[in-house]
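Colleague: I would like the atomic coordinates for the input below:
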Amino acid sequence: MSINGKTAVITGSNSGIGLGIAEELAKRGANVVLNSFTDNAEDHALAERIAAETGAGVRYIQADMSNGAQCRALIEKTVAEFGGVDILVNNAGIQFVEKIEDFPPEKWDAIIAINLTSAYHTTAAALPEMRRAGWGRIVNIASAHGLTASPFKSAYVAAKHGIVGLSKVVALETAQEPITCNAVCPGYVLTPLVEAQIPDTMKKYDMDRETVIKQVMLERQPSKDFATTAQIGGTVAFLCSDDAAQITGTTISVDGGWTAL
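Modeller: Okay, here's the model as predicted:
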């Protein structure tokens, strides 16, 4: 893999998919910047743990992805710390579910800002650094909902479709440079947040764990199995490798067949 010694920024990475990506990139020798909107001792301890386990340079940098200036400052602080940004993984995201006529405008604005607009700001700030270094990888974490839709998720689906479109535009603008931009589209991933929902769902439907996972939670995922955060991380690592140098402007689905339906 070509990422040993590269510097990677992963937004929204103190838990879940983002953390899984950060851990996989660090295992492969990349320096890693973790990020979230909090700034707790636990956040910095997480960076220290990954550094101790992998030997990589790992830092935690707080930035609110709903704030464009802070998005750009995240890149600037990374450059000051590590001397550049080689890999950018736009992962930060939030969700809210409601029928469109009752969807709170402030929730719409927050989802679009964090799930979509933040990627514009970080990409705009990171691209000059990648061009200066003569190499770059941008991976946007979209969703199966970047390729299809579900009811009651208007803002999330709009943002994830937007991320897919943004990835294509950036890929075309960098097509003749050693920089690529792609979107990864996960289906349901077994994160701590999803794991915590299983017991309550079992009680709600009076089902055992396996049945509630396959018949309720993974109803739309044909494999009837969750993806893991490590698998998403491995997919991102592949897209950052030399083997993926001619993969740009596309989507990679990790959804157990969801978008094949």
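Colleague: rest of the way, CA atoms for contacts and neighbours
Modeller: Noted.
Colleague: who touches Gly146 in this structure?
Modeller: Shown in contact with Gly146 (CA atoms under 8 Å, 6 or more residues apart in numbering): Val157, Ala158, Ala159, Lys160, His161, Gly162, Ile163, Val164, Cys185.
Colleague: gap between the helix or strand harbouring the fifth one and the chain center?
Modeller: When you say that, I think you mean His161. Assessed by DSSP states H and E, His161 sits inside helix 154-173. Distance, stretch centre to chain centre, for helix 154-173: 13 Å (CA atoms, centre = their mean, to the nearest Å).
Colleague: quick revisit: quick check: the farthest pair among the contacts of Gly146?
Modeller: Greatest spacing in the contacts of Gly146, by CA to CA: Ala158 and Cys185 (14.0 Å).
Colleague: ok, these two, which is more surrounded?
Modeller: Per other CA atoms under 10 Å, whichever of Ala158 and Cys185 has more neighbours is Cys185, with 23 against 18.
Colleague: quick one: the residue nearest to the more buried one when sequence neighbours are not counted from Glu101, how far?
Modeller: For Cys185, ignoring the flanking residues on the chain, the nearest one in space by CA to CA, 6 or more residues apart in numbering is Ser143 at 3.8 Å. Separation of Ser143 from Glu101 (CA to CA, to the nearest Å): 24 Å.
Colleague: quick one: which of these two has more around it?
Modeller: Ser143 (26 against 8).
Colleague: alongside the first, I'd like the structure of this one:
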Amino acid sequence: MSDRRCALVTGSAGGIGRAVVARLVAEGFDVVACDLRPQDGGVACDLTTREGNRAAVDAALERHGRLDAIVANAGMQHVAPVAEFPEDRWDELIALMLTSPFLLARYAWDALVQAPEGGRFLAMASAHGLVASPFKSAYVSAKHGVVGLVRTLALEGAEAGIVATAICPGFVRTPLVERQLAAQAQAHGLPEDAVLRDVILAPHAIKRLLEPEEVADLVAFLLGPTGRAFSGAPIPIDLGWTAR
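Modeller: Here you go, the predicted model:
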């Protein structure tokens, strides 16, 4: 067993996940990076399946003999009105962003209980875990659900020393957001530059995108010593979005 803390990070190939992996490596973690299409020695896992989630947890335990922290970050988006939302796409989004965090927690529970410094579970819940936007029914539902999941994990894990927290970023400069520009432009009937100004950044009090490294800084803080106090809570990092 390694003497270093081990963290499993999902959705690691780009955006927030890639920044989190780099930051945790710099912080001295052994990191198992999991993605459907992994890079740089990461683990290939389809997190929409039970087998994929089990494989992610098993990979961390096999490589390092321990699992101290999970950052459930993998996500996707689909923009469409409820009346036109594809049912299969709904199932896929819920599987990846709500069922996967549950399965990761379930499969890793014993390892998190045994973590010498206390197990940590972080879920990337988004500001959409606290508020809603039109045309994003599956995403908003999944993110609201994962906030509830984290609160339950915090209560069930408290006696065993497990800390569970939901991170709620506003819009971050990631490929996921960049792909939304075209989809939102079609949904709203607007050009893409107007979508960025009038739709994407509209809820932000501070009119800019977050950078992935800013979210990674928060992850590192929550996995550090002071982060032990933040359990069962959604933590906004949203440039004033939820202050309205």
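Colleague: got a TM-score for the two of them?
Modeller: Put the two chains on top of each other and the TM-score (TM-score structural alignment, normalised by the length of structure 2) is 0.90; 236 aligned residues with a CA RMSD of 2.1 Å.
Colleague: do you know how far the counterpart of the residue nearest to Cys185 of structure 1 in structure 2 is from Leu98 of structure 2?
Modeller: Aligning on TM-score structural alignment places Ser143 of structure 1 opposite Ser126 in structure 2. Separation of Ser126 of structure 2 from Leu98 of structure 2 (CA to CA): 12 Å.
Colleague: report the central residue of structure 1.
Modeller: Asn91 (2.3 Å; CA atoms, centre = their mean).
Colleague: still on that earlier bit, residue range for the helix holding His161 of structure 1 in structure 2?
Modeller: Going by TM-score structural alignment: helix 154-173 of structure 1 matches residues 137-156.
Colleague: next one: stretch 80-100 of structure 1
Modeller: Stretch 80-100 of structure 1 maps onto residues 62-82 of structure 2, going by TM-score structural alignment.
Colleague: show me how far the matching stretch is from its chain's centre.
Modeller: 5 Å.
Colleague: would you state the helices of structure 2 in chain order?
Modeller: Counting by DSSP state H, structure 2 has helices at residues 15-26, 50-64, 87-94, 100-114, 137-157, 175-188, 192-195, 212-222.
Colleague: I'd like these laid out as a markdown table, including distance to Cys34 of structure 2.
Modeller: Formatted as a markdown table, the helices of structure 2 follow (distance: least, CA to CA, whole Å):
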| stretch | distance to Cys34 of structure 2 |
| --- | --- |
| helix 15-26 | 9 |
| helix 50-64 | 7 |
| helix 87-94 | 17 |
| helix 100-114 | 12 |
| helix 137-157 | 19 |
| helix 175-188 | 17 |
| helix 192-195 | 32 |
| helix 212-222 | 16 |
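Colleague: which one of those lies closest to Ala164 of structure 2?
Modeller: Across the helices of structure 2, closest to Ala164 of structure 2 is helix 137-157 (CA to CA), at 4.9 Å.
Colleague: contacts for the closest one next, please.
Modeller: 76-78, 81-82, 90, 93-94, 97-98, 101-102, 113, 122-123, 125-126, 128-133, 162-166, 231-234.
Colleague: buried set for it?
Modeller: Applying a neighbour-count criterion of 16 or more other CA atoms under 10 Å, the buried positions in helix 137-157 of structure 2 are 137-151, 153-154, 157.
Colleague: please apply the same query to stretch 168-178 of structure 2.
Modeller: Applying 16+ other CA under 10 Å to stretch 168-178 of structure 2 flags Cys168, Pro169, Gly170, Phe171, Val172, Arg173, Thr174, Leu176, Val177 as buried.
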